[in-house]
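Asker: how does the following fold in three dimensions:
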Amino acid sequence: MALTTITFPEIHLQPRDAHKLRGYFGELFRAHSPLLHNHYEDGTYRQQYPLVQYKVLDGTPTLVGLGDGANLLVQLFLHIRELDIDGRHYAVQAKHIVHQPAPIGFCAELHRYRFATRWMPLNQENHREYQQLDPAGQRAQLTRILTNNLVALLKAAGAYAPDLPRLLVHLALGEPVVTQFKNQPMLGFGGEFIANVLVPDGLGLGKSVARGFGAVQRVD
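Answerer: Reported below is the predicted structural model:
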């Protein structure tokens, strides 16, 4: 499956600005595709894994597209001339694009990944459950959630089937950090995980990956 990554190396933003990137591009190119903002014309929300994601990685504004989202970003690349973040205009003097096949799926080897941005696994319902568990239970719950996150990505990439090998996941997370999301406190996690899957750098796992959360980078 194709993966497109667009970066703006001369513009520096904060990780919290990722959702503003999404708002800007989603509005700028609203007529092109619901993949850019995950809303259909009737206002309903697109529930599937986001195929266009907006991130700030190491201070650099970054757009990542997968599959149809990858092809869409290629079409729009030449039309990106500036960024408007909270009314502050950034002229785009340099922009880089990489469009290439991305291996995604099960593999025989285990690979180690780190979360380049905070992973947000919990919603209101499972957050309450998480708070009531002992440390071992919390770890088991987070492992189940990450496993489901990986399955969602594999399904979006057409790389999942029930008869495939069992997904193996091992988590090594730091202490949770309270992260503001839509003016609500949410738990975000940093750290690493090991799994028997191939995941391209930059793609997100968990909640709100379109807004920059849960971006992974392969370590080994």
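Asker: for the rest of this, base every contact and every neighbour count on C-alpha atoms.
Answerer: Will do.
Asker: okay, buried residues for the top helix by length along the chain please.
Answerer: Longest helix of the chain, by residue count under DSSP state H: helix 135-156. Buried residues in helix 135-156, counting neighbours by 16 or more other C-alpha atoms under 10 Å, are found at 139-143, 145-147, 149-154, 156.
Asker: same deal with stretch 48-68?
Answerer: For stretch 48-68, using 16+ other C-alpha under 10 Å, the buried residues are 49-57, 59-67.
Asker: in strands, which of those appear?
Answerer: Per DSSP state E, strands hold the following members of those: 52-57, 60-66.
Asker: how about Pro9, nearest residue that isn't a chain neighbour?
Answerer: Nearest residue to Pro9, sequence neighbours excluded (C-alpha to C-alpha, 6 or more residues apart in numbering): Thr60, at 5.9 Å.
Asker: for the comparison step, fold the sequence that follows:
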Amino acid sequence: MKPMQKPEKSASMEIKHFVAIFDFEMERRQIPGFRGAVVKKVGEENVLFHNHLGDQQFLYGYPLIQYKTIGRHPAIICINQGTEEVIKFFEQVNWDLTIYGKRIETEIRHISFDYFQCGLSPEPVRYKIWNWFALNEENYATFSALNSDAEKIERLRRILIGNMLSFAKGVQWNVDGEIKVEIPRLPRQRLVSFKRYRMTGFDLEFVSNMMLPNFIGLGKSTSRGFGLIRRVG
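Answerer: Predicted structure coming up:
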């Protein structure tokens, strides 16, 4: 078997981008139930829907099928191969879902597919990111010990750039050029529920030269709705 070759460096990368928003409303905390209902509908053998390989093994890497809430409506966001796999859900006899024991008859409120050109823009692009898990237990302690807002902003900026590079790697984009990020102010921290734990999340605006598609996730637990980004303006 030939070793996998690293993709050549490129200033841009075209990716497939799919968005489906359902017609019913639910809370963001119900996303795990929505995700589980979709997985049950298509079957656990379709690994991209849940990234579990069995026996406590996981498919690591950037998730190509992600579950979100957009304007209180549940949504499925797919990238590249995920846009092909998601057809297995839509070819079902119906799209009814059972979420936490409640059966819901669903329709699609919005659906779109496009080819998005990721790249480095000569002009800055403004984004907002919601429920961003930037810190684990270890780096939260380090972050909290920093003395100034400027130091904390710089730490978050570096983590965000790392999250962007993880996305790029997940879509086989070997970025040719410097990723620039500015965070204008230190965001407020808030506690977010995740797997029976309370973790620190951030909502913040940032500016970057990296062009990213709406509604994808950055950071930890993106498949469960965290770190959702959207362009501003």
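Asker: TM-score for these two?
Answerer: Put the two chains on top of each other and the TM-score (TM-score structural alignment, normalised by the length of structure 1) is 0.91; 216 aligned residues with a C-alpha RMSD of 1.6 Å.
Asker: re the thing from before, and the furthest pair within the ones in strands among the buried residues of stretch 48-68 of structure 1?
Answerer: Farthest apart among these by C-alpha to C-alpha are Thr60 and Leu66. That separation is 19.2 Å.
Asker: structure 2: helices as residue ranges?
Answerer: 31-42, 81-85, 87-90, 137-145, 149-170.
Asker: whereabouts in structure 1 does the fourth one align?
Answerer: Same thing as helix 137-145 of structure 2. The aligned range for helix 137-145 of structure 2 in structure 1 is 124-132, by TM-score structural alignment.
Asker: chain center to the matching stretch: distance?
Answerer: Its chain's average C-alpha position is 22 Å from that of stretch 124-132 of structure 1, according to C-alpha atoms, centre = their mean, to the nearest Å.
Asker: does Tyr45 of structure 1 touch His37 like I think?
Answerer: No. Contact criterion C-alpha atoms under 8 Å: Tyr45 of structure 1 and His37 do not qualify, at 9.1 Å.
Asker: of these two, which one has the most company?
Answerer: Neighbours were counted for Tyr45 of structure 1 and for His37 using other C-alpha atoms under 10 Å; His37 has more, 23 against 12.
Asker: nearest spatial neighbour of the more buried one, skipping sequence neighbours?
Answerer: That would be Gly26: by C-alpha to C-alpha, 6+ apart, it lies 4.9 Å from His37 of structure 1.
Asker: just give me the match in structure 2 for that neighbour.
Answerer: Correspondence of Gly26 of structure 1 to structure 2, assessed by TM-score structural alignment: Val39.
Asker: tally of neighbours for its match?
Answerer: By other C-alpha under 10 Å, the residues close to Val39 of structure 2 number 19.
Asker: wait, what's in contact with it?
Answerer: Val39 of structure 2 sits next to 46, 49-50 when contact means C-alpha atoms under 8 Å, 6 or more residues apart in numbering.
Asker: 10 Å instead?
Answerer: Neighbour list for Val39 of structure 2: 33, 45-50, 89, 97 [criterion: C-alpha atoms under 10 Å, 6 or more residues apart in numbering].
Asker: okay, and which of those map to strands?
Answerer: Per DSSP E, the contacts of Val39 of structure 2 map to strands at Leu97.
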